[in-house]
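K.L.:
Below: sequence and its predicted model.
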Amino acid sequence: MGLLVTLPLLLSLAFSLTLFAVRRRRTASHVLAIIGASALLALAIALLVVVAREGLQVVALGEWPAPYGIVLVADLFSAAMVLICALVSWATIVYATAWIDPERERTGFYPLVFALLLGVNGAFLTGDLFNLYVWFEVMLMASFVLLVLGAERGQVEGGIKYVSLNLLASAFFLSATGILYGISGTLNFADLSRVLSGTDPRILDLVAVLFGIAFGIKAGVFPLFFWLPASYHTPPVPVSALFAGLLTKVGVYALVRVFTLLFVHNPGWTHTLLLGCAALTMLTGVFGALAQHDVRRILSFHIVSQIGYMIFGLALLTPLGLASSVFYLIHHIVVKTNLFLIGGLIERAFGTGSLDRLGGIFRERAWLGLLFLIPAFSLAGIPPLSGFTAKLLVIRAGLATHSYLATAIAVVVGLFTLLSMLKIWNEAFWKAPPEGGHADTASVQYNARLILPTIVLAAVTLYLGIAGEMLLGLSMKAAEQLLDPAGYRAAVLGTVNPVVIAGG
């Protein structure tokens, strides 16, 4: 069963290469991309089921067991992230087959998407820091090309900002990794959690800050977030949706992993700093969203504000706090991806995402308004949707640790989030159409492949809200695993024997 851990990587690589070979055959590309995304989703479900039943799954590649060789590790947190990544990837790929123009498809859109998924899944499943760096670079290269594919001016400008800041993050990441290897002699997560307990805490404080900067840039944490709203609204909608759902969440995942497994020596310093960053991230993101008048720019700033809630739970370093981070991550990936896809439906029908040039959508397409309200209200935390449970968990965790100021900020930001969602509703859906109306809106027909993904993601949002006990239970168990480094070490370092793939 441990071999199941490698299959998301092998499948992503295989479909990336296959789709590159058939990239000039449009129908074949569409069929293979959907098959690949569906197979990845099925594998991810199987992996989570196995991890939930049998515990951590560990695979040592080649004849080199941990900590000497490459190790892949799937716990509940990483397996859940692989699954939710597969779900939104499936939705985005289905949507893309009816959206992306033939020229972008011929130049490699679908192979690049699966290359991106290779990097994302690799980051979730790797068991050591150096390979986490490698997977981040795979993800960065694929995402940069996707961002500028088509070479429109706005895309290139956004891409330059995106790659510049992410290269800076990579430099901090590599530097911190080198320092950590120099003082410990290992980069395996499990081995590091054992070795670092005897290291000078002042050196660990410095290394923790370096990793915090590196992953903070990639996650879009204050004050390192400004590249995100400058770039995420520029590419085609499927690319924006995929980025919004996944890329910053890999940065959050890395922060959770290192600040629960490696840097827990001085939480009064490291995690208090994270708490301050979380509060400022929530505030600056939501204020930025309120100042915007374009749907995708509003949604881009809300990526930033919602990242703050995830970091808030991590900063508390309690079972309930970490469970809130896991729950919030999963909820937000679904909701944010869907909001970008619905924003694309608006742009396709009405030719713009600018609120100044929209109006009366609910009268013309009431179903589109209803589709928008589900993820929008979930993002704002309206019951009984998944965002309500996510925010409630964060607030309860904050009150339990007497973090009253940060908790108050979380509540206020939730209200401002609702205000910005109502702003989109009022300006785009409810107010009268602009003078002269929308040109040729009646002639715009939606392909079923555009609507089906948004309905599926909306249904998932409703399910996670109305019947969210399963996700809540999974989040609590994942938090318990994150707070149990001894169990992680036992699984990886041999107390529980890992699967070894010979000749890898």
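P.N.:
Now that the structure is in, tell me what you want to look at. Residues are numbered from 1 along each chain as shown.
K.L.:
contacts and neighbour counts: CA atoms only from here.
P.N.:
Fine.
K.L.:
what's around residue 308, how many residues?
P.N.:
Per other CA atoms under 10 Å, the neighbour tally for residue 308 reads 32.
K.L.:
correct me, but it touches residue 221?
P.N.:
Yes - taking contact to mean CA atoms under 8 Å, the distance of 7.1 Å between residue 308 and residue 221 places them in contact.
K.L.:
what ranges do the strands span in the stretch 401-504 of the chain?
P.N.:
Here the stretch 401-504 of the chain has its strands, by DSSP state E, counting those that start in this stretch, at 499-501.
K.L.:
follow-up on the earlier one: so what sits against both of residue 308 and residue 221?
P.N.:
Residues touching both residue 308 and residue 221 (CA atoms under 8 Å, 6 or more residues apart in numbering) are 277, 278, 281.
K.L.:
For the last one, list the residues it contacts.
P.N.:
Each residue near residue 281 by CA under 8 Å, 6+ apart is listed here: 221, 222, 223, 304, 305, 307, 308.
K.L.:
Could you find the closest non-adjacent residue to the second one?
P.N.:
Spatial nearest neighbour of residue 222, chain neighbours left out: residue 281 (4.7 Å); criterion: CA to CA, 6 or more residues apart in numbering.
K.L.:
hold the first one in mind and look at this next one:
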Amino acid sequence: MAVSSTPKNLELPPAMIEGATAAADWLIVWPVALPMIGAAILVMARKRPEWQAPFAFTILLATLVANFMLYMRVQGEGPLTMTMGNWLPPYGISLAADSLSALFSLVSAFIMLVVILFVQSEIEVRENKFGYHPLLLLLLAGVSGGFLTGDLFNLYVWFEVMLIASFGLLIIGGRKIQLDGAVKYGFLNFLATTFFLIAIGFTYGLVGTLNMADIALKVPQVESGAIYAVAALFFLAFAMKAAAFPLNSWLPASYHAPDPAVSAVFAGLLTKVGVYALVRTHLLLIPQSHAYLQLLIEIIAGFTLVLAPLGAMAQTNARRALGFLVIGGIGAMMAGLAIGTPTGIFGLATYAVNSMLVMTALYLVVGLVERMGGTSDIRKLGGLYRANSWLSIMFITLVFAVAGLPPLLGFWPKMVLVQAGIEMSNYWMVSLILLNSILTSIAGTRLWAHIFWRDGREGVNSEQINTRIRPLPPRAKVWGLWPAGMLVAFIFVAGLVPQPLFKAGATAAFAVYDPGEYVGAVFGREAVAQE
């Protein structure tokens, strides 16, 4: 059912005009409100460091439950919306959850819950005192708000919340490398935010609204040349935030700087909000722009798919190499967006979930590697298989999942993307997706060979036992190895039983490709105009 114009004499449902909002409908608020309230409370309790971790864990557990209930509600009943202050849309600030946004918000809460456990293996007294846990909660609030907002300006606000929290986490340790990474990260993200804000201004000037559902209704009435220019600005801004080629240099230059747990959160969550925003703007708000920009998206996706794993091969720092693997995953998602069919969006959604889980786990495992070897330089590592075989198995499992090798989790989304390309006879894109898998396998196994397989450090004595390896301390085993191991086990089992991921991805793709239910949930079914 196509959305052609703003309906005349729109009659909104009485529940949206009079009376209090049903308690069950507040479910959409809690994934954002809980971590935000928790962060505020922890800031006030900053002089009680012993409260920080238990309270943050409790808040995150409640947030995960709220996200799960929201996801099940959306799966069963369709999109759920709420407009703040009983101001009728498009004037009120709306939250809107469909299958795609609810899925991404749920996975984000799960990742943060695992990371908050891992944090206890490495957090320093100074970091705990200066707001480590509140910043993590604030970051999750920004991510969830970005996924669940139904308003373009508030999407900008949530990006700013994410930027503030991530900037704080980048510099909280006070090391020189963190300050260097923060400057690179901050400058390019501020630049992307500026482009986004300019695009928002143009959008409001053209259609007179920033409510996403209302934009989808009114955009067909706007002159095509103007709206294509706005779509190009949105694409530039969100491609920068997603770290797509050629605007991706900031990611490997900054993600290796903070603590491994922070790197894991960044890799798992932040770029995915950029991808989500690309999907929203180009398939919900301005769908006619997709054909106009399709060739450009294909070219960017192709370069990102190929150059990212090549960049990983050139790195000697393990976490910088992982940064390029994150970018390679963005290329796969961009390929799904370029194809643009329901099957392509299906592959995009499922690969995004895979990347969120797997890249988080990889950074956690590399954090443990750094703890044992005392460095992230793979030239100075080696022999870790002998010292900790479980860590080696976890690492190579995740490498295969990133590459998309069967039967691991990453295989199924790439299979769907390949199927989508074949359906559209886009064999060029199919070839690049497969080439990305091969190059990623080479880059990942190169890291594994240097870190685990080789006995000693690089040089003439590389076959001698690396005497600088230290066993993991008890704190790192309990709070580091176990949470990372449980996440890897979850990823492994999810690859063997992919049906839940397939179901989630299929419903998410349908929600994106046919926005009638989304618009109808915001305005009432009367707002969906008949062709």
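P.N.:
Good, I have the coordinates. As the structure is a prediction and not an experimental result, all values here were calculated from the model.
K.L.:
For the contacts of residue 281 of the first structure, could you give me JSON lines that also reports distance to residue 166 of the first structure?
P.N.:
Below are the contacts of residue 281 of the first structure laid out as JSON lines (distance: CA to CA, whole Å):
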{"residue": "221", "distance to residue 166 of the first structure": "13"}
{"residue": "222", "distance to residue 166 of the first structure": "15"}
{"residue": "223", "distance to residue 166 of the first structure": "14"}
{"residue": "304", "distance to residue 166 of the first structure": "16"}
{"residue": "305", "distance to residue 166 of the first structure": "19"}
{"residue": "307", "distance to residue 166 of the first structure": "17"}
{"residue": "308", "distance to residue 166 of the first structure": "19"}
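K.L.:
Okay, and which of these map to strands?
P.N.:
The members of the contacts of residue 281 of the first structure all map outside strands under DSSP state E.
K.L.:
need the strands for the stretch 151-300 of the first structure, in chain order.
P.N.:
When assigned using DSSP E, counting those that start in this stretch, the stretch 151-300 of the first structure turns out to have no strands.
K.L.:
can you give me the helices for it?
P.N.:
Per DSSP state H, counting those that start in this stretch, the stretch 151-300 of the first structure has helices spanning 153-184, 189-195, 201-219, 237-261, 267-290, 295-316. These are given in chain order.
K.L.:
again with the stretch 351-500 of the second structure
P.N.:
Listed in chain order, the helices found in the stretch 351-500 of the second structure under DSSP H, counting those that start in this stretch are 384-387, 389-403, 411-423, 427-448, 474-476, 482-496, 499-513.
K.L.:
So which of those helices is nearest residue 461 of the second structure?
P.N.:
Relative to residue 461 of the second structure, the nearest member of the helices of the stretch 351-500 of the second structure by CA to CA is helix 384-387, separated by 15.7 Å.
K.L.:
Find me the equivalent region of that closest one in the first structure.
P.N.:
Under TM-score structural alignment, the counterpart of helix 384-387 of the second structure in the first structure spans residues 361-364.
K.L.:
Quick check on the contacts of residue 281 of the first structure: which are buried?
P.N.:
The neighbour-count test (16 or more other CA atoms under 10 Å) marks 221, 222, 304, 305, 307, 308 as buried among these.
K.L.:
nearest to residue 421 of the first structure, of those residues?
P.N.:
Top of the list for closeness to residue 421 of the first structure, among these and by CA to CA, is residue 305 at 13.3 Å.
K.L.:
sorry, back to before: can you put the helices of the stretch 351-500 of the second structure in a markdown table and add distance to residue 520 of the second structure?
P.N.:
Formatted as a markdown table, those follow (distance: least, CA to CA, whole Å):
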| stretch | distance to residue 520 of the second structure |
| --- | --- |
| helix 384-387 | 56 |
| helix 389-403 | 37 |
| helix 411-423 | 28 |
| helix 427-448 | 35 |
| helix 474-476 | 50 |
| helix 482-496 | 34 |
| helix 499-513 | 12 |
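K.L.:
Could you point out which of those helices sits nearest residue 40 of the second structure?
P.N.:
Among the helices of the stretch 351-500 of the second structure, helix 482-496 comes nearest to residue 40 of the second structure, with 26.2 Å by CA to CA.
K.L.:
Report all helices and strands that that closest one contacts.
P.N.:
In this structure, helix 482-496 of the second structure packs against helix 99-119, helix 342-373, helix 389-403, with contacts taken as 3 or more CA pairs under 8 Å, 6 or more residues apart in numbering; DSSP states H and E.
K.L.:
Indicate which one of those is closest to residue 517 of the second structure.
P.N.:
With CA to CA as the criterion, residue 517 of the second structure lies closest to helix 99-119 of those, at 10.9 Å.
K.L.:
now the closest one: which residue numbers in the first structure?
P.N.:
Going by TM-score structural alignment, helix 99-119 of the second structure lines up with residues 76-96 of the first structure.
K.L.:
for stretch 49-68 of the second structure, same thing?
P.N.:
For stretch 49-68 of the second structure, the matching stretch in the first structure spans residues 26-45, with TM-score structural alignment as the criterion.
K.L.:
Stretch 424-442 of the second structure now?
P.N.:
Structural correspondence for stretch 424-442 of the second structure: residues 401-419 of the first structure, per TM-score structural alignment.
K.L.:
Contacts for that stretch, please.
P.N.:
The contact list for stretch 401-419 of the first structure, computed with CA under 8 Å, 6+ apart, reads 275-276, 279, 282-283, 286-287, 290, 302, 305, 309, 312, 316, 376-377, 379-381, 394-395, 398-399.
K.L.:
for that stretch, which positions count as buried?
P.N.:
Going by neighbour count (16+ other CA under 10 Å), the buried part of stretch 401-419 of the first structure is 406, 407, 409, 410, 411, 413, 414, 415, 416, 417, 418, 419.
K.L.:
And stretch 477-491 of the second structure, by the same measure?
P.N.:
Under the neighbour-count criterion of 16+ other CA under 10 Å, stretch 477-491 of the second structure has 477, 479, 480, 481, 483, 484, 485, 487, 488, 491 buried.
K.L.:
Closest one of these to residue 41 of the second structure?
P.N.:
Nearest to residue 41 of the second structure among these, counting by CA to CA, is residue 479 at 24.1 Å.
K.L.:
what do we get in the first structure for the closest one?
P.N.:
Using TM-score structural alignment, residue 479 of the second structure pairs with residue 449 in the first structure.
K.L.:
what's near enough to touch the residue nearest the centre of the second structure?
P.N.:
In the second structure, the centroid-proximal residue (CA atoms, centre = their mean) is residue 272; its distance is 2.6 Å. Contacts of residue 272 of the second structure were listed using CA under 8 Å, 6+ apart, and they are 242, 352, 356.
K.L.:
How much space separates residue 386 of the first structure from residue 77 of the first structure?
P.N.:
In this structure, residue 386 of the first structure and residue 77 of the first structure are separated by 18 Å, where distance is defined by CA to CA, to the nearest Å.
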